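[1] the following block contains a protein sequence and its predicted model.
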Amino acid sequence: MGKTERELIGSIDAGTTSVRFMIFNQFAEVEAWCGKEFTQYFEKPGWQDQDPHEIIDRVNECIEQAVEELEAKGDYKREDIKVIGVTNQRETTVVWDKDTGKALHRAIAWPDARTTPTVNELAKKHPKGLHALKEETGLPLSTYFAAVKLRWLLDNVPEVKKAHDEKQMKFGTIDSWLLYNLTGRAVHITDASNASRTMLMDLRKQAWDPKLCEFFGVDPDILPEIKSSCEIYGTIASGPLKGVEIAGIVGDQMAALIGQKALNPGEAKNTYGTGAFLLYNTGNKIVNSEHGLLSTIAYQPGPGLKPVYALEGSIAVAGSAVKWLRDSLGLIKEAPEIGKEAAKVEDSAGVYFVTAFAGLLSPVWDSNARGTIIGLTGFTTKAHICRATLEAVCYQTEAVLHAMAQESGVKVKELCVDGGMVDSDQCMQIQADILGITVSRPQMRESTALGSALLAGAAKGMFGWKMDDAKTFDRVNAQNKDHFKPKISEEKRMKMIRGWARAVERAKGWVKDDGAI
């Protein structure tokens, strides 16, 4: 191998239920990897907590084991890993003591809905209600975003309020928490894509906004420094990769857009993970949505450079519904079984599963909605429930794509997909049928981890990669793709979509403003 061919890039992918460390070569081939799940705490209906210390422990374990696997193969050494990128579950909120580095509370995960009353109270403070801050942030007031979770912590956890008021606290999303710990507490930073999901950053200035901080009652001194998504931030302080630089931070859904190489305006992707997230690249232009979508930063390609923006449709529940069928109901033993069960029937026999476990996100935005299975009859079987579960994320994807077509005036002709659920051929065929367009699935589907690796490599100047030139990535993940084309009639497709809309109406507004049912 030549010198360049020996260079590798690591990527930390800190997702909602698991973390992974993946090691890529210049063609996006995975040379070694390790993944580990971490504990989810559901102590009350609608709540979802995580232990931030467990997350960093699992990350360190993954790095160690992946490096051991790499060296055991004999082709590479740990010294060949030249840089590490980081991508993370967004909006999940961590607060910690600035001196001890100890978390002051469990992390509140992004799907958590305990803040429904908080959202309602905040909306009352402004004549525009839920859209009070949309002009500055591109986001509606929702349980989804980090500032609302932080406000709940300040209102309900005395230890957090005391640390905040005494300027003893640091706040961050998971990227900030990882960087803080990996660098030996040397840096407290975030990138523009993650900052854009807090509701505390001005979308146009890429800076914390004093007025937004005042609206939420947050001291700006606790916030991390905002950096671009493509620069060097620091070095790993300990472990098998001690001294390796960290470069390239981006929220996981933005990372998947980059990993799919959708770097040009008008290109889109959907990632089917714990939730599902459809991003549409709008270039250097902010598109203000009137149809329930989010305006967000996809990535900032370097210090001082103009950010690339996106329209986003966020679906709270995708793979987590499959996990619920497995772990809570016991309908399946392993996640891949759901596709096999769904394939046993031609359709869901009129069953719809609105998976609003913690409200509905794009384009409905109803924090008071809750999960609903409707259309059950004596004919309904496990197979119909499994199929309805897969259809749920597919219907929500259709609603988001429809809204994007209304915003842009252009209908997406082909949808690029990635994430765990796309391994199911049955799910992807259902998606093509409900959308009425082709669904395109790459062979190498780790688009999220790959996105942060591309940013890290570009920041380090590796392989000639440049974030402002998509052609420099032509040799990356260039293998053949699978294509799923619609197989049902337009009449049947529209009938199914109308049925879904009726089911959604029945799920909306189930929880009262005080959180009671």
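    Alright, I've got the coordinates. Numbering: from 1, shown residues only.

[2] please count neighbours and contacts with C-alpha atoms only from this point.
    Will do.

[3] let me see the ranges of the strands in the stretch 251-400 of the chain.
    According to DSSP state E, counting those that start in this stretch, the stretch 251-400 of the chain carries its strands in the segments 268-272, 276-283, 294-299, 308-315, 352-354, 372-374.

[4] mean neighbour count and distance to Ser238 added to those, as JSON lines?
    Conversion of those to JSON lines gives the following (neighbours: other Cα atoms under 10 Å; distance: least, Cα to Cα, whole Å):
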{"stretch": "strand 268-272", "mean neighbour count": "26", "distance to Ser238": "33"}
{"stretch": "strand 276-283", "mean neighbour count": "25", "distance to Ser238": "34"}
{"stretch": "strand 294-299", "mean neighbour count": "29", "distance to Ser238": "28"}
{"stretch": "strand 308-315", "mean neighbour count": "26", "distance to Ser238": "34"}
{"stretch": "strand 352-354", "mean neighbour count": "27", "distance to Ser238": "46"}
{"stretch": "strand 372-374", "mean neighbour count": "17", "distance to Ser238": "48"}
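
[5] wait, which of those is closest to Ala186?
    Proximity to Ala186, assessed across those by Cα to Cα, is greatest for strand 294-299 (23.6 Å).

[6] before we move on, the earlier item: quick one: which of the strands of the stretch 251-400 of the chain is nearest Glu136?
    Put simply, out of these the one that sits nearest Glu136 is strand 294-299, at 10.1 Å, with distance taken as Cα to Cα.

[7] packing partners of the closest one?
    Counting contacts by 3 or more Cα pairs under 8 Å, 6 or more residues apart in numbering; DSSP states H and E, strand 294-299 packs against helix 192-195, helix 252-259, strand 308-315.

[8] what's the shortest one in contact with?
    The set of residues that contact helix 192-195 without belonging to it, under Cα atoms under 8 Å, 6 or more residues apart in numbering, is 90-91, 173, 175, 201, 206, 226-229, 250-251, 254, 296-300.

[9] show me how far the following helix or strand past it is from its chain's centre.
    Using DSSP states H and E, the helix or strand that directly follows helix 192-195 along the chain is strand 201-202. Put simply, strand 201-202 sits 19 Å off its chain's centre (Cα atoms, centre = their mean, to the nearest Å).

[10] what's the answer for stretch 446-466, then?
    From the chain centre to the centre of stretch 446-466 is a distance of 18 Å (Cα atoms, centre = their mean).

[11] try this one side by side with the last:
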Amino acid sequence: MKHLLAIDQGTTSTRAIVFDPDGNKLGVAQRELPQSFPKPGWIEHDAQHIWDDTVACVQGAMADAGLAADEIAALGITNQRETAVLWDRKTGKPVCPAICWQDRRTSAFCQQHQDRNDWINEKTGLLLDPYFSATKLAWMLDHTEGARERAERGELAFGTVDAWLMWNLSGGQLHVTDATNASRTALFNIVTHDWDDELLDFFKVPRSLLPEVRDSAADYGQTEPELFGGPIRIGGIAGDQQAATIGQACFEPGMSKSTYGTGCFLVLNTGREFKRSKNRLLSTIAYRLNGETTYALEGSIFVAGAAVQWLRDAMHLIRAAGETEKLAQSIPDNDGVYLVPAFTGLGAPYWDPEARGAIFGLTRDSGIAHIVRAALESVGYQTRDLLDAMAKDALAPTELRVDGGMVVNDWLSQSLADLLQLPVVRPVTVETTALGAAFLAGLTVGVYASLDDIASRWQSETRFEPKMDPARANQLLVGWRDAVARVRCN
């Protein structure tokens, strides 16, 4: 019994995938997740909807693979990070909408307390920004009727999406998270490896709200038998970008991966050392196994694939994401057109929540192809910003392993190699986020003997070597950074 099941709960969809030990997909089910935008800068999810979709997707993936619960060795969970869920311990129901990681409603609080940035960074490796869970939770407690009083009485529970799913999978028996998700809350001290009392006091968060923190590969109990026709062991949890790092087998210091989904997240393994960034990157936990922590530097870009969604759903310039490759190829260059997709502010290394998106360089000859190409190129420029910062902080990787829905686009993958001036490697299995969760679960139950065993199963599909002249790449980068400077507010 070596089949592994992964729950991959993302920002815009929920998926479940059944893998064999070599990472081959045996069954999959997916549902799109609606998002709510009640006010400018606000983005919310329905946590109950997330749970209902998760159950349906797991059932669908098992049916697609033709497997029953007793044929699944273990289940792993990976999830959109930082998204905050607050629920009633007795009823198990959310007490308010979940606040998405992209939400910017707490920008004013963060700007007001920027003098605490270094203090927070020393403890968490993060910055004081609306991106992280702490300010979202504080807002929920202050703006949901009776929530703060109920939290003080121990009646409520908080968690990132993984903890919410674990609560439901276990029938309300387990309120747990893993170290990678805890490290994204701005409440967890990644040096002492515990919820930090000083941070809890600063954000006014009662400790009783918080889940127990476990290793990324650990015994998380089992699912309620009635959910999937029998109990399934739960053996792993990791936030989506950490799960992708594991799925890409980036287990040695200096190895890096970049995931291109709704946003873009570049993670560089820095080993057992907590290395604070001096260039406005994040220090985070890559994974914790057997009580030993491996750290990473991370660059977070808020909008990558979301820019393509914007082209399709808001601007109606394309009907499907797959059209972007042909449009980008239809013109020889960007003709000076740049799109800065700061729809929810700018992430690393700028951290400007008030910046807004813009298109620059339009002329009478500019058309849909130029705007589409500029949207795709913005992904490469933002990645280059992150790699340049990482090189200053730690070391420059010799290659970049990429994954996520965007990199099935060959033009985009080659553009990345050209703009980064670095080989870009696409694996056979691009669903590395889900695969990483499956790897963790398999590690717990003995499907895999070690990280080396997992690494031996990683396979490259295509390697994209830089073809662009370095001088031309730098010239394009100058134009990009000029465009970014024009939208920045701080």
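    Done, it's in. None of the values given here were measured: they were computed from a predicted structure.

[12] got a TM-score for the two of them?
    Taking TM-score structural alignment, normalised by the length of the second structure as the basis, the two superposed chains have a TM-score of 0.97; 489 aligned residues with a Cα RMSD of 1.3 Å.

[13] picking up where we left off before, of the strands of the stretch 251-400 of the first structure, which approaches Arg6 of the first structure most closely?
    In terms of Cα to Cα, the element of these nearest to Arg6 of the first structure is strand 294-299, at 27.8 Å.

[14] who are the contact partners of the residue mapped onto Ala355 of the second structure from the first structure?
    With TM-score structural alignment as the criterion, the equivalent of Ala355 of the second structure in the first structure is Ala369. By Cα under 8 Å, 6+ apart, Ala369 of the first structure lies in contact with 356-360, 507-511.

[15] could I get these as CSV with distance to Ser18 of the first structure and neighbour count?
    Putting those into CSV (distance: Cα to Cα, whole Å; neighbours: other Cα atoms under 10 Å) gives the following:
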residue, distance to Ser18 of the first structure, neighbour count
Ala356, 22, 23
Phe357, 20, 22
Ala358, 20, 25
Gly359, 23, 31
Leu360, 23, 27
Ala507, 29, 23
Lys508, 30, 21
Gly509, 32, 15
Trp510, 31, 18
Val511, 30, 17
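
[16] what about those residues, which are in helices?
    In this view, these that belong to helices under DSSP state H are Ala507.

[17] relative to Asn477 of the first structure, which of the contacts of Ala369 of the first structure is nearest.
    For the contacts of Ala369 of the first structure, with Asn477 of the first structure as the reference and Cα to Cα as the criterion, the closest is Leu360, at 33.7 Å.

[18] not counting sequence-adjacent ones, nearest residue to Ala369 of the second structure?
    Counting by Cα to Cα, 6 or more residues apart in numbering, the nearest residue to Ala369 of the second structure once its immediate chain neighbours are dropped is Leu327, at 5.0 Å.

[19] which helix or strand contains the aligned partner of Lys211 of the first structure in the second structure?
    Matched across to the second structure, Lys211 of the first structure falls on Glu198, judged by TM-score structural alignment. Take DSSP H and E as the rule and Glu198 of the second structure turns out to sit in helix 197-203.

[20] how many neighbours does the counterpart of Glu377 of the second structure in the first structure have?
    Applying TM-score structural alignment, one finds that Glu377 of the second structure aligns to Glu391 in the first structure. Here the number of neighbours of Glu391 of the first structure (other Cα atoms under 10 Å) works out to 27.

[21] test my guess that Glu391 of the first structure contacts Ala432.
    No. Counting by Cα atoms under 8 Å, no contact exists between Glu391 of the first structure and Ala432, whose distance comes to 10.8 Å.

[22] quick one: map Leu268 of the second structure onto the first structure.
    Pairing criterion TM-score structural alignment: the partner of Leu268 of the second structure within the first structure is identified as Tyr280.

[23] ok, the residue nearest to its match when sequence neighbours are not counted to Lys411 of the first structure distance?
    By the measure of Cα to Cα, 6+ apart, the closest residue to Tyr280 of the first structure outside its immediate chain neighbours is Ala268, 4.3 Å from it. Here the criterion is Cα to Cα, to the nearest Å. By it, Ala268 of the first structure lies 11 Å from Lys411 of the first structure.

[24] Val428 of the second structure -> the first structure?
    The equivalent of Val428 of the second structure in the first structure is Gln443 (alignment by TM-score structural alignment).

[25] report how many residues lie close to the residue nearest to that match when sequence neighbours are not counted.
    On the basis of Cα to Cα, 6+ apart, the spatially nearest residue to Gln443 of the first structure that is not a chain neighbour turns out to be Lys481, at 5.8 Å. Look at Lys481 of the first structure: counted by other Cα under 10 Å, it has 14 neighbours.

[26] contact partners for Lys481 of the first structure?
    Under the criterion of Cα under 8 Å, 6+ apart, the neighbours of Lys481 of the first structure are 440-443.

[27] from Asn334 of the second structure, how far out is the residue nearest to Ala69 of the second structure when sequence neighbours are not counted?
    Counting by Cα to Cα, 6+ apart, Ala69 of the second structure lies nearest to Gly230, which is 5.4 Å off, once chain neighbours are set aside. With the distance defined as Cα to Cα, Gly230 of the second structure ends up 55 Å from Asn334 of the second structure.

[28] same check on Gly41 of the second structure?
    Taken as Cα to Cα, the spacing of Gly41 of the second structure relative to Asn334 of the second structure amounts to 30 Å.

[29] quick revisit: counterpart of the residue nearest to Gln443 of the first structure over in the second structure?
    Aligned partner of Lys481 of the first structure by TM-score structural alignment: Glu461.

[30] wasn't its match part of a strand?
    Yes. Counting by DSSP: H, G, I helix; E, B strand; the rest coil, one finds Glu461 of the second structure located in a strand.

[31] before we move on, the earlier item: ok, the equivalent of the residue nearest to Tyr280 of the first structure over in the second structure - contacts?
    Structural correspondence for Ala268 of the first structure with respect to the second structure (TM-score structural alignment): Ser256. Counting by Cα under 8 Å, 6+ apart, Ser256 of the second structure makes contact with 245, 250, 266-269, 397, 399-401.
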